[in-house]
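1. Got a predicted structure here, sequence first:
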Amino acid sequence: MSDKRRVLFVCARNDARSLMAEALLRHADAEDFDAFSAGLEASEIDPRTLESLEHIGIDTEGLRSKALDEFAGQQFHYVITLCDKSSEEAARMPSSGEVIVWNFEDPVTSDKHEPFRHTLQEIHDRLHMFITVKTRS
């Protein structure tokens, strides 16, 4: 049995934000955390998600869009929702020690310049704080 803390990132479609968070946490601290992501429903991954991750040297191998149902019955230390729609669906979430609500603008529909890189940076910064807080002994 692993001593790693299991983290599930949930978003509406698992096409951008939750996949970014999964890949970033795996890259930043695979020693302490097992990262997973899911959508309320599975979707096609937006190609800009993979491009933005690869642009900063993050491995996207094995990333795929998954529905929340795939994790039914599994236990997680943390379930982190990344959008309003997913946080409203708390009853559908797998069992966890702690549910954390983050809200990031959807880069797919954003009007910002380079929305995927912007969202990736915001998630990266928040994850850095999460790792710092949750790995303190």
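-> Happy to help now that I have it. Numbers count the residues shown, from 1 in each chain.
2. Only C-alpha atoms from now on, for both contacts and neighbour counts.
-> Noted.
3. Check which helix or strand residue 19 maps to.
-> Residue 19 belongs to helix 17-29 when elements are defined using DSSP states H and E.
4. adding another structure so you can compare the two:
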Amino acid sequence: MYPCRVLFICTGNSARSILSEATLNHLGSGRFQAFSAGSQPTGRVNPYAIEELKTLGISTEDLSSKSWDRFTDEGAPPLDIVITVCDNAANETCPVLFGDFVKSHWGLPDPAAAHGEGALIEAFRQAHTLIIHRVTALVNLPVEMMGRDELQQALDHIDTITDDDEEGA
């Protein structure tokens, strides 16, 4: 399982999953290879997501809003982990992808739902801060030495990490 291939999925693949993909590729370079996709992709990456990543010096090259079909078709890269990042608390429908990989859900409010320039910038900053905490926790896992059940439990625990608590509840 090296590099560990991780797919972040949500509905539109324009903000949360994009931020997660870019951040894991940045922080987990070499050990992890991250991708993102959506069940109903918007076809464009949210410009606030791009700006947030650039502000922190994270590459935005090759980021695009794409369908998860790319990861279910023949010849698709094999996946080790699939993480959904939609917001169940907002009654958002979370896509379900089937396959032989470990699945987890890391709920995140949609920053694109904020209204007004200042609110959007702050919402993207807050969402990305939480993503950084969670992705850092993932990068710190010894995934190469973990069994499937142990990895599942660790990934599910990462969902408990909040903005205020880098270690989780």
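-> Noted; the coordinates are in hand. These numbers were taken from a predicted model, which means no experiment stands behind them.
5. Superposed, what's their TM-score?
-> Remark: TM-score between the superposed chains equals 0.88 [TM-score structural alignment, normalised by the length of the first structure]; 133 aligned residues with a Cα RMSD of 1.9 Å.
6. can you tell me the mean distance of the helix holding residue 19 of the first structure from the second structure after alignment?
-> The superposed helix 17-29 of the first structure is, by mean Cα distance after the TM-score superposition for the first structure, a mean 0.3 Å from where its aligned residues fall in the second structure.
7. same check, this time on stretch 122-131 of the first structure
-> Counting by mean Cα distance after the TM-score superposition for the first structure, stretch 122-131 of the first structure comes out at 0.8 Å.
8. Would you check the span in the second structure matched by that stretch?
-> Stretch 122-131 of the first structure corresponds to residues 130-139 of the second structure when matched by TM-score structural alignment.
9. Next, the buried residues of that stretch.
-> 130-138 (16 or more other Cα atoms under 10 Å).
10. Which one of those is nearest to residue 15 of the second structure?
-> Lowest distance from residue 15 of the second structure to these (Cα to Cα) belongs to residue 131, with 11.3 Å.
11. Show me what the helix or strand where that closest one lies is packed up against.
-> Using DSSP H and E, residue 131 of the second structure sits in helix 117-139. The contact analysis (3 or more Cα pairs under 8 Å, 6 or more residues apart in numbering; DSSP states H and E) places helix 117-139 of the second structure against helix 16-27, helix 47-55, helix 148-158.
12. and the match of stretch 122-131 of the first structure, how far out from the chain's middle?
-> 9 Å (Cα atoms, centre = their mean, to the nearest Å).
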